[in-house]
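A.B. asks: coords please:
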Amino acid sequence: MRRCPPIGRAVAFGAAALLALPAAASAKDYAATALNVIPSGQWGGIGAPPAASDQARMYDGLTPLFDQVTTDDLAKYFKPQTFGTAGQCPCTVERVPRRGVRIVRDAQNVPHITARNRLDLDWAAGWVLAQDRSLLLAAGRYPARFAALDAPGIDAFGLVTSLKSVRVTEQADRIIDREQTAALKAAGAEGRAVLRDIDEYVKGINARLEYDRSAMEPFERVDVYAVNALAGQIFGQGGGDETRRSMLLDGLRRQLGADAGTRVWNDLAEQLDEDTPTTISKRFAYERVPARASGNAVVDNGSMTSSALRATATSATAHRDMSNFLILSGRRSTNGHPLFVAGPQIGYFYPGLTLEMDLRAPGIQARGAAMPGGAGNLLIGRGQDYAWSLTSAGSDTNDQFVETLCGGSQTKYLFKGRCRTMGSVNAGTISGQGAVKYRTTVHGPVLGWATVGGKRVAISFARSSRGKDALWQIAFKRLTEGTVTGVRSFYEAAATSPFTFNVGYADDRDIAMYSTGALPLRDPRVDPRLPTKGTGEYEWKGFLKPLDHPHVANPASGALINWNNKPAAGFGSSDAQWSDGATQRVTMLRAGIDKREKHDLASVTAAMNAAATQDLRVQGPLLDGIHALIAGTPAPSARAQRLYDLLRGWRAAGSSRLDRDGDGLMEAGAAPLIMDTLYPRLADAVLTPVLGADLNAQLATLEGTTNSTRSGFTGGRINYVDKDLRTLTGTRFRSPFATRFCGNGDRAACRASVWRAIDESGAAIAQLRGSEDPAQWTSDANAERIRFSPGLLSTTIRYTNRPSGIQQVISFDGHRKIRR
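C.D. replies: The predicted model follows:
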């Protein structure tokens, strides 16, 4: 077994010139404006220096400006993302033991790397990674193996952030190495080039570890493969929750009858809701639901073993979805060129999950955020004349298969007419948790066991990108090396990603988006929302062709706006994504952009910044439905009326949860506290008349109890509550529910239950605060302050829901001659 050693002290060293590298001619920079901020900063060791918080403070400084951001503010709260160090010093030149590499650190500790060729650049990127993220590497390299293997029930990222000690086996490494290396070799010359990059990158990591006299074992290819898989598990997969969803269907049928239960389940699934906001208006058909689905099994409600429930919950909810981009075309811009404000929201950590690099070698000039495992490539960034960014798409890359067991055995299953014996993997051990061992079928790891129609079955997990995680680097290699020269080559690069992301792009005249991922084509007899029968008759039929993926360039609207919402009309949501309804936070971004026809970078940034502190439950359409239902009707108490009036007033003021003056209290007074207390009661009041308490609680385990800052204003059943209330009060939808939930469709009964929820919320707050007067209540901003996990950086910042891995603010006014 291999063990993650104790995390050692980060070692700093003096900067001096070891070699005289002839400066490569700087490539022309076509950016008129290029700025960024990474709140976690560039430092990453234990004992963070005071300067480690510099970018966090810049990031925090923008938040209280809300929608009043000026051009001067951009220069104040973002830093340059230009090539080279001009205007970013004092700088130091680092000592490196390799000819052909020069590393200069600027005032923010950002490394500006010049190399004589691509392999030297790979080595230098590995050296910098080990220097700036040695703590993260020590904590993450072995837990990441569990992500590559899809070890059931293991939250690999949680192991990293909790600094858990992990041992992995040679068997685990052999599996990962065999699959990933084979995938890269099968990708031809480009895949083999990525392998060379990885090998040089590993040499750079190990050179730095040796320099620091680190106790860590030398890195290998498998470490890089595993870290890529970890990133994919967190951000780049979707689906794989069919079993838990099918148990809800079974419960609904048992409680309401087969037909009524199915109708309710179809409403809740919202697999293809025509009312949901999409980034692309053109239709891209994917994942149609067949009229007759003979290829599915419905799992008996409550029959999954507890370990299987944990495993399926982990596999279905590992991704994060908080990223956004706002990209405007030249016709919507005051400077006549596209505007690009974009970044991934990957949480707040120190050491950060990303780190910045400025990379220069012959034919290469790029700057942006790199990730551990990036092999000399940038995850998010810019080239000479274009920029790119990602948001998690959550499209349906994962499936669960129901395996028919043979002859009463728990480890033999039927596939294509014969019984097979499950495989066995011993992946390692986790300190305090024990061994990580599991069974496998032809579809993947066995999550656990359940029953279908009372008969014992096994549930296995298929992920389309398993064993191919390293292929993700091909797209970033093209983007980093500048072989992307226009929209067409951007599409071609993005299409190589096995992980599912929405990728935004802009250059000096074009804007574009492409939604990526190895998206399975399912048997036409399979309902993608339910588990697939694993007998071999209903296997995947290949993958969606590149041109069938949602993509667009220069839309008529002049805007590409995405906040992890559905990429395109007609595109089916994954079985794990039941929040693609009429209420989505992207509408708050759109509202900011819709305020004017033409924008500059400051006003686009202002739209992003305002939405980052707004409360969707109040700013969105939900409050319209509540108002239409109860306005002008008698409240059960004067206090209930006062609470409702405060919510309406908060909306009129912009519904922000800001604490501008830093006194620990939100300027909105009691209103945020009121909505936080009310919303779970409201959701229960609307849904319980049809679902009953038990099934409503079961739905809440899937979709969340509340829609709030804790969920980034996603999930929490808000789409059901909103659409049902607005339907009851006269709003017509293109995809109406077949079910009336609140009051079982009786308006008076619904009104009474909503007023009751408001009144009960007031009573709960009064008891908590010891005052009946809402004017005396306050909303605690300190409770929502952002803290950098796992606690090594003491700095905290105001709550905001905006990109954290990097935020780029860019516009180009020129382009290389080649364009494709």
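A.B. asks: alpha carbons only for contacts and neighbour counts from here, please
C.D. replies: Noted.
A.B. asks: Name the SS class of residue 689, please.
C.D. replies: helix (DSSP: H, G, I helix; E, B strand; the rest coil).
A.B. asks: any idea how far residue 747 is from it?
C.D. replies: 13 Å (Cα to Cα, to the nearest Å).
A.B. asks: likewise residue 668?
C.D. replies: From residue 668 to residue 747 the distance is 31 Å (Cα to Cα).
A.B. asks: Mind checking which of the two has more residues around it?
C.D. replies: Set side by side, residue 668 and residue 747 show more neighbours around residue 668, with 22 against 16, by other Cα atoms under 10 Å.
A.B. asks: got a list of what the more buried one touches?
C.D. replies: Residue 668 sits next to 650, 655, 656, 657, 658, 779 when contact means Cα atoms under 8 Å, 6 or more residues apart in numbering.
A.B. asks: wait, is it part of a helix?
C.D. replies: No. Per three-state DSSP, residue 668 lies outside any helix segment and is coil.
A.B. asks: hmm, back to that, export the contacts of residue 668 to TSV and tack on distance to residue 704?
C.D. replies: Written out in TSV, the entries for the contacts of residue 668 read as follows (distance: Cα to Cα, whole Å):
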residue	distance to residue 704
650	25
655	22
656	22
657	21
658	24
779	22
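A.B. asks: neighbour-wise, which of those residues leads?
C.D. replies: residue 657 (28 neighbours).
A.B. asks: Touching, that one and residue 665? I think so.
C.D. replies: No. Under the criterion of Cα atoms under 8 Å, residue 657 is not in contact with residue 665, lying 9.3 Å apart.
A.B. asks: Now do the shared contacts for those two.
C.D. replies: Joint contacts of residue 657 and residue 665 (Cα under 8 Å, 6+ apart) are residue 781.
A.B. asks: pretty sure residue 336 contacts residue 330?
C.D. replies: Yes. Residue 336 lies in contact with residue 330 (Cα under 8 Å); the separation is 4.5 Å.
A.B. asks: Now the second one, please; I'll put the structures next to each other:
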Amino acid sequence: MRRRTGPPTGRFRTACAALVLGTALLAPLPQSVVAAAGLDSGSDHCLSQGRSQCADILPPGQNGNATLADILLHQVLGTRPAHSSDQLARYDSLVGGHGGLTDAGLTDFFNDASFGVPADQVESVATPRPDVTITRDKKTGVPHVKGTTRYGTEFGAGYAAAQDRLWMMDLFRHIGRGELTSFAGGALANQGLEQQFWPQAPYTEADYEAQIARIRSTEGARGEQAMADAQAYVDGINAYRQQAKDGRYFPGEYVLTGHIDSITNVGEIRPFKLTDLIAIASVVGGQFGGGGGGEVQAALSLLAAQQKYGVVEGTAVWESFRQRNDPEAVLTVYDGTSFPYAEKPANPRGTALPDPGSVRAEQLVYDRTGSAGTGAKDPVRAPQRVRPAQGMFDDGVLPPGSLDLKRGMSNALLVSGAHTASGNPVAVFGPQTGYFAPQLLMLQELQGPGISARGVSFAGVGMYVQMGRGQDYAWSATSAAQDLTDTYAIELCQDDTHYLYRGVCTPMEKLEKRNAWKPTVADGTAEGSYRMQVWRTHYGIVTHRATVGGKPVAYTTLRTTYRHEADSIIGFQMLNDPSHVTDAASFQQAVHHIDYAFNWFYADSRTAAYYNSGMNPVRAAGVDPALPVRAERAYEWQDFDPAANTAAYTPFAQHPRSIGQDYYISWNNRQAKDYNTAGFGFGAVHRGDLLDERVARLVADGGVTRASLTRAMAEAGVTDLRGEQLLPELLAVVRSMPVADPQLNAAVQKLDAWRAAGAQRKETSPGSHAYAHAEAIRIMDAWWPLLVEAEFRPGLGDELYGALTASLAVDESPAANHGPTGAHGGSAFQNGWWGLADKDLRQVLGRPVAGRLARPYCGGGVLSACREALLTTLGQAVAKPANQVYPGDESCAAGDQWCTDAIVHRALGGITHPAVHWQNRPTYQQVVEFPTHR
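C.D. replies: Alright, predicted model coming up:
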């Protein structure tokens, strides 16, 4: 039985500090052991004249574990454990320092990413087994794991991961299993996370075991090795887990959530097992590497268009907003090579649009008693989005919605050697996984038999480096958006829990997860419980009920990676194997083994390359993947077998790929000609344009360097997409006649001056916490949602406008409290009506438009009427005070523009960090240029 702990007293805090800090000290190791921890520099081909040309950074810091004493001291004195926040200021400083950046100056903003640790930079060395050493450097505390055996290397990786992220790994295995509230308390935030993640992958223990068995049985020697590596990794986690528990230097959150008694040390940190890794992988892969879904909402917006305009014209209107295969969209492979996928069929078959008004979301939550702060019963029908909070000590372990990152945010910039100063390719790239404390990713170096890499891995599944560098190559990824997920309409028979499967009335499988919690120090909620329930079918999980042609149906969601959460381990194993990845072609073959939807980028001393991975299903002829389809054999994926959810997948040659293109950019934009994305918003204006235009200019000038490419990234990262890409058209409409109103004319001049200066959201000087052109930015933030509504709503009508905005949000500025990460999430301008407004305004202005909207909207297509609508809303924006544009939240006072934009690391535990300047930038980032190759 866990003992409940009360709020710590001052005397108790002092005693805990002495106890925990005392037991956490480790004796120094002999210098001979320290010297043995390095790596032969001859294996590192990123060195040039003794200096590294590989650099990286990952804020806020490497150390993500804090003892109870650390947490209490942080609360009282504001101190933080060593290496928990030492990367944040350097990451932040690039905003003000990128202007005059040189290659030599990169070390002011990035860490040396060389292999090994020089003897004079060794901070500590641990030997958890005789066949492995874990060396940490003084500057960052990053673990450099060197094993003499394969098992020892992987054991060390798990041990180091637990040293840095034990509490967070425990959180994520419980999130994946739908057991967070039972583990961390009943705050609504925790309940929301369970309800967000568990229905996507509601696995039983047998389901987890089956995935492990499948890898062993179907992937040959690599599959056996992968599972052996994973077991060694788990063994390392458990070794540290037990040592930390016995030595009383375990994360303090275990005390604050009632798992361990702070006085007696009674309690348990539950051992990890292989199936926990699958649970963590289901969270990570589903959020960052999924693709598709949303077909029911798409169907509702299509129905609304057809009801307003009729079937033929309504469908044309909807397609123009859907922007499939838009000819003006920015592409990663821009040379015209076609990779047809998920295209709109000429004559769709099997589409299952719901009857108007019949759709209802499937009930998820039942039997809830208690809630945050009350003991009242509170039944709900669907998980509710709650405004993000700031950490576990206020509203739960994780802010609700803070992991809703499906749209992706990473970016990549690569230039081939023909256009660089050195003649070697240059790359600046990294994943954007949100800002958390501790970070979801952790840095590590792994050196052992068959493994040689440094970079980041998601904590808890870090048996291999997932993005980083090898001996003479580097790689990274951005989330892609091709369609791996389909929605099926299954016809019901007998009752609501039976359906027709290939002509046979078949029972649905009911999966349940029951959670109960008691009050904890961390959240203060009342005792309570509730039950989650989903129905699983051969076509996936039931998400909605409706009628189609008067017959009752259930809509289900099926993704190709369901039941295959860990299969991608083979691709990551290959990426870490220097004997496998020897050039761009072998790299492409490695990432082809990764099943999730990612864009992969590669650079060595000779070439840059790209490949789009994912289990792309081969659909039946005539099926439209953008809409629900009837669950009949004629419309299933080819070779579909529901037992293990397998099917036929598009082969290597049909995936977008390229080697040696002049340059590559990606900011989660479309991949290539005819390769269709799974959703709205990939049109004429996309934030990828911010990178594409800048890198194209660099390539045209020639002599690209690491510094110049980093400057291009950093400049794009503080640029307002609307100001750079939309203001020219907006001002052209407004100035089609002189602006007579003095107040409006002054606003127009401020906006134009901001545009001319680069449309950046940047401080007047570092640390001022005040933007240059602050008034123009305030006007744009207030104006954009008003002008979009005035531009489109009159023509579309209330119902269709509402349905389309449900499919694609109007705005995602840094100040918006919505979008993938909510407020203070860093990433911005991924989702919005940028391209729609751009096409419509150019059409009104009489300018060329490829792939125009089916109808004009602003002012009904009349320039003078459009101008009047824009000026009216501009006046409303000018009059809107700052405290309404920036209403304030837990982190910021109302009206504080800089703070509203600022990045706030969301606390996953007891340590928090100061807000930093907004920048639209990867969380982990590499800057690399290899001068030599094996």
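A.B. asks: Drop the TM-score for these two in here.
C.D. replies: Scored by TM-score structural alignment, normalised by the length of structure 1, the superposition of the two chains gives a TM-score of 0.91; 797 aligned residues with a Cα RMSD of 3.4 Å.
A.B. asks: who's more crowded, residue 336 and residue 330 of structure 1?
C.D. replies: residue 330 (23 against 18).
A.B. asks: Looking for the alignment partner of that one in structure 2.
C.D. replies: Here residue 330 of structure 1 is matched to residue 417 in structure 2, going by TM-score structural alignment.
A.B. asks: Contacts only, for that match.
C.D. replies: 423, 424, 425, 426, 606, 607.
A.B. asks: Nearest to residue 176 of structure 2 among the residues you listed?
C.D. replies: residue 426 (37.6 Å; Cα to Cα).
A.B. asks: ok, how many other residues are close to the closest one?
C.D. replies: So residue 426 of structure 2, with other Cα under 10 Å, has 32 neighbours.
A.B. asks: any idea what it aligns with in structure 1?
C.D. replies: Match for residue 426 of structure 2 (TM-score structural alignment): residue 339.
A.B. asks: same check, this time on residue 770 of structure 2
C.D. replies: Alignment note: residue 770 of structure 2 maps to residue 665 in structure 1; criterion TM-score structural alignment.
A.B. asks: Count the neighbours of its match for me.
C.D. replies: Residues lying near residue 665 of structure 1 (other Cα under 10 Å) number 19.
A.B. asks: now it: how far from residue 802 of structure 1?
C.D. replies: 21 Å.
A.B. asks: The aligned residue in structure 2 for residue 446 of structure 1 sits in which helix or strand?
C.D. replies: Alignment note (TM-score structural alignment): residue 446 of structure 1 maps to residue 542 of structure 2. According to DSSP states H and E, residue 542 of structure 2 maps onto strand 540-548.
A.B. asks: That strand packs against which elements?
C.D. replies: Packing contacts for strand 540-548 of structure 2, counted by 3 or more Cα pairs under 8 Å, 6 or more residues apart in numbering; DSSP states H and E, involve strand 360-361, strand 528-537, strand 551-559.
A.B. asks: Comparing the ones you listed, which stretch has the densest surroundings?
C.D. replies: Highest mean neighbour count of those: strand 551-559, a mean of 23 (counted as mean count of other Cα atoms under 10 Å).
A.B. asks: Where in structure 1 does the helix or strand following that one fall?
C.D. replies: The helix or strand immediately downstream of strand 551-559 of structure 2 is helix 569-575, counting by DSSP H and E. Mapping helix 569-575 of structure 2 onto structure 1 (TM-score structural alignment) gives residues 473-479.
A.B. asks: got the contact list for the matching stretch?
C.D. replies: Residues contacting stretch 473-479 of structure 1 (Cα under 8 Å, 6+ apart): 190-191, 194, 374-379, 383, 484, 490, 493-497.
A.B. asks: Looking at these, which are in helices?
C.D. replies: In helices, judged by DSSP state H, the following of the contacts of stretch 473-479 of structure 1 are found: 190, 191, 194, 490, 493, 494.
A.B. asks: Make TSV from those and add neighbour count to it.
C.D. replies: Below are those laid out as TSV (neighbours: other Cα atoms under 10 Å):
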residue	neighbour count
190	16
191	20
194	22
490	25
493	20
494	25
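A.B. asks: Make a markdown table out of those residues and add distance to residue 283 of structure 1.
C.D. replies: Listed next are these as a markdown table, based on distance: Cα to Cα, whole Å:
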| residue | distance to residue 283 of structure 1 |
| --- | --- |
| 190 | 32 |
| 191 | 33 |
| 194 | 35 |
| 490 | 21 |
| 493 | 22 |
| 494 | 19 |
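A.B. asks: which one of those residues is nearest residue 293 of structure 1?
C.D. replies: Using Cα to Cα, these come closest to residue 293 of structure 1 at residue 494, 32.9 Å.
A.B. asks: Is it correct that the closest one is in contact with residue 516?
C.D. replies: Yes. Under the criterion of Cα under 8 Å, residue 494 of structure 1 makes contact with residue 516 at 6.3 Å.
A.B. asks: thought residue 686 of structure 1 was touching residue 740?
C.D. replies: No. Counting by Cα under 8 Å, residue 686 of structure 1 stays clear of residue 740, with 9.4 Å between them.
A.B. asks: Residue 752 of structure 2 versus the residue of structure 2 positioned farthest from its centre, what's the distance?
C.D. replies: Distance from the centre of structure 2 peaks at residue 740, with 46.4 Å (Cα atoms, centre = their mean). According to Cα to Cα, residue 740 of structure 2 stands 16 Å off from residue 752 of structure 2.
A.B. asks: what do you get for residue 336 of structure 2?
C.D. replies: 35 Å.
A.B. asks: And residue 188 of structure 2, by the same measure?
C.D. replies: Relative to residue 752 of structure 2, residue 188 of structure 2 is positioned 45 Å away (Cα to Cα).
A.B. asks: More neighbours: those two, which one.
C.D. replies: residue 188 (25 against 18).
A.B. asks: could you pull out the helices for the stretch 751-900 of structure 2?
C.D. replies: 774-796, 798-807, 834-845, 863-879, 882-885, 897-901 (DSSP state H, counting those that start in this stretch).
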